[in-house]
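Visitor: With the sequence up front, the predicted model follows.
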Amino acid sequence: MEAILYIAHGTRSKKGASEAIDFIERVMNRIDIPIQEMSFLELTKPLINEGFKRCIARGATVINVVPLFLLAAGHIKHDIPQTLSSLQADFPHVEILMKDPFGVQEKILDAAAELVRNSSGQMDRLLIVARGSSDPDIHADFSQIASGLKERLGIDFVTVCFLAAAEPSLQQGLDNILEEGTGIVFVLPYLLFSGLLSAEVEREVNRRKKAGRLIQQTGPLSQHQAIEDIVIERASSKKIVIF
């Protein structure tokens, strides 16, 4: 019997964990498969091992793993596959099929651009805030994301900063883009859910607002219906990756 195991990142933020759980439950309600379980890579329960074992306890012999990750960095390339490989060794009779992360795709760029337009009204410059990674593929992905949003929003200045593991940092990115002119700056946290990282972005944006700077931001990407639709497409797709 087939099952779906959703894997989100996890967070220490109660608000972020609640958002992720509510999101996954909405997805589950739209998919006609009896065995569906959620799990988290870290910081939020249930973890992957527990979610996996719940699927088996409910009779699963094929587990379709659906990672709720925007891009393919270390967690997708190493951490999740390692955990699944260990589980495969413990449960050799269970077939594990892992789906792709979201990747850079038109639907997400369209959704991100709509979130920005609906929140800002008018802007001159856009700062995309990424989680951050030392993986070079992530930097190539964000180059595409920046170009795609620049085209969709019709603005000349779009740049990217990172919350960890890469430069420029959030503080550097904000200071740099604010120095580029006097018009309205808009900040797009390229994150699926709220959490400690999005709270950090909000703090830095509010600090500059209090200093009189013209700056606004949007919420996480999962606020747009298109993200939920994409997860359902991923869960229903027959395409897999080998771990």
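Guide: Noted; the coordinates are in hand.
Visitor: When you work out contacts or count neighbours from here on, use the C-alpha atoms and nothing else.
Guide: Fine.
Visitor: Give me the distance between the host helix or strand of Ile145 and the centre of its chain.
Guide: Taking DSSP states H and E as the criterion, Ile145 maps to helix 136-153. When distances are taken as Cα atoms, centre = their mean, to the nearest Å, helix 136-153 is centred 15 Å away from the chain's centroid.
Visitor: try it against this one:
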Amino acid sequence: MNDKNAVVLFGHGARDPEWARPMQRTRERLLALAPDLQVELAFLEFMQPTLEGVIDKLTTQGVRRIAVVPMFIAQGGHLKSDVPKLVAEARARHPECEIVQALAVGEADSVIAAMAAYAHRCVTAPLT
């Protein structure tokens, strides 16, 4: 059994390509933490690649477990309806692969703590 794993950092997308820079930086940091992990970016709209395309590519490369990590602040409409549908369709296309959808990254306790600490620094220290 192949045990290749991958993470897909999944964002909404925007018309301005600079919008994706924090996701690219997150990808770089994740690869520094786990150099053997395959980490890809995917977008819901406006930008490429799509989630469908990335998952199809990863499964062709032998990946057998994919964690889709929504790079959203909260579980809004897209994450409650659109993304589960995309993930379900991917599971149907690739039954040999375990595909899981994480909660929105902004709902993780550690991320909330980091956002609160940042907001606190904004009032107590010079902004950089």
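Guide: Sure thing, it's come through. All values derive from a computational prediction rather than experimental measurement.
Visitor: Quantify their similarity with the TM-score.
Guide: Remark: TM-score between the superposed chains equals 0.78 [TM-score structural alignment, normalised by the length of the second structure]; 124 aligned residues with a Cα RMSD of 2.5 Å.
Visitor: if we can go back for a sec, so where is the helix holding Ile145 of the first structure in the second structure?
Guide: Per TM-score structural alignment, helix 136-153 of the first structure has no counterpart in the second structure.
Visitor: Remind me what that helix packs against, helices and strands.
Guide: helix 106-120, strand 157-162 (3 or more Cα pairs under 8 Å, 6 or more residues apart in numbering; DSSP states H and E).
Visitor: Can you give me the buried ones in the longest one?
Guide: Residues 108-109, 111-117, 120 are the ones in helix 106-120 of the first structure that count as buried (16 or more other Cα atoms under 10 Å).
Visitor: Also stretch 53-64 of the second structure?
Guide: Neighbour-count burial for stretch 53-64 of the second structure flags 54-55, 58-59, 63-64 (criterion: 16+ other Cα under 10 Å).
Visitor: Tabulate those residues (CSV), appending secondary structure.
Guide: Formatted as CSV, the buried residues of stretch 53-64 of the second structure follow (DSSP: H, G, I helix; E, B strand; the rest coil):
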residue, secondary structure
Val54, helix
Ile55, helix
Leu58, helix
Thr59, helix
Val63, coil
Arg64, coil
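Visitor: need those in JSON lines with distance to Glu45 of the second structure, can you?
Guide: JSON lines is the format used below for the buried residues of stretch 53-64 of the second structure (distance: Cα to Cα, whole Å):
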{"residue": "Val54", "distance to Glu45 of the second structure": "14"}
{"residue": "Ile55", "distance to Glu45 of the second structure": "16"}
{"residue": "Leu58", "distance to Glu45 of the second structure": "20"}
{"residue": "Thr59", "distance to Glu45 of the second structure": "22"}
{"residue": "Val63", "distance to Glu45 of the second structure": "24"}
{"residue": "Arg64", "distance to Glu45 of the second structure": "26"}
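Visitor: From those residues, pick the one nearest Cys97 of the second structure.
Guide: Arg64 (4.4 Å; Cα to Cα).
Visitor: Run a quick check on that closest one versus Asp3, I expect a contact.
Guide: Yes. Here Arg64 of the second structure reaches Asp3: they are 6.0 Å apart, a contact under Cα atoms under 8 Å.
Visitor: before we move on, the earlier item: looking at the buried residues of helix 106-120 of the first structure, which two lie furthest apart in space?
Guide: Ile108 and Ser120, at 18.2 Å, using Cα to Cα across the buried residues of helix 106-120 of the first structure.
Visitor: Assign the residue sitting furthest away from the middle of the first structure to helix, strand or coil.
Guide: Of all residues in the first structure, His93 has its C-alpha farthest from the mean position, at 31.5 Å, by Cα atoms, centre = their mean. Following three-state DSSP, His93 of the first structure is assigned to coil.
Visitor: Shouldn't Ala67 of the second structure be within a strand?
Guide: Yes. When three-state DSSP is applied, Ala67 of the second structure is found to be in a strand.
Visitor: Give me the aligned partner of it over in the first structure.
Guide: For Ala67 of the second structure, the residue aligned by TM-score structural alignment is Asn64.
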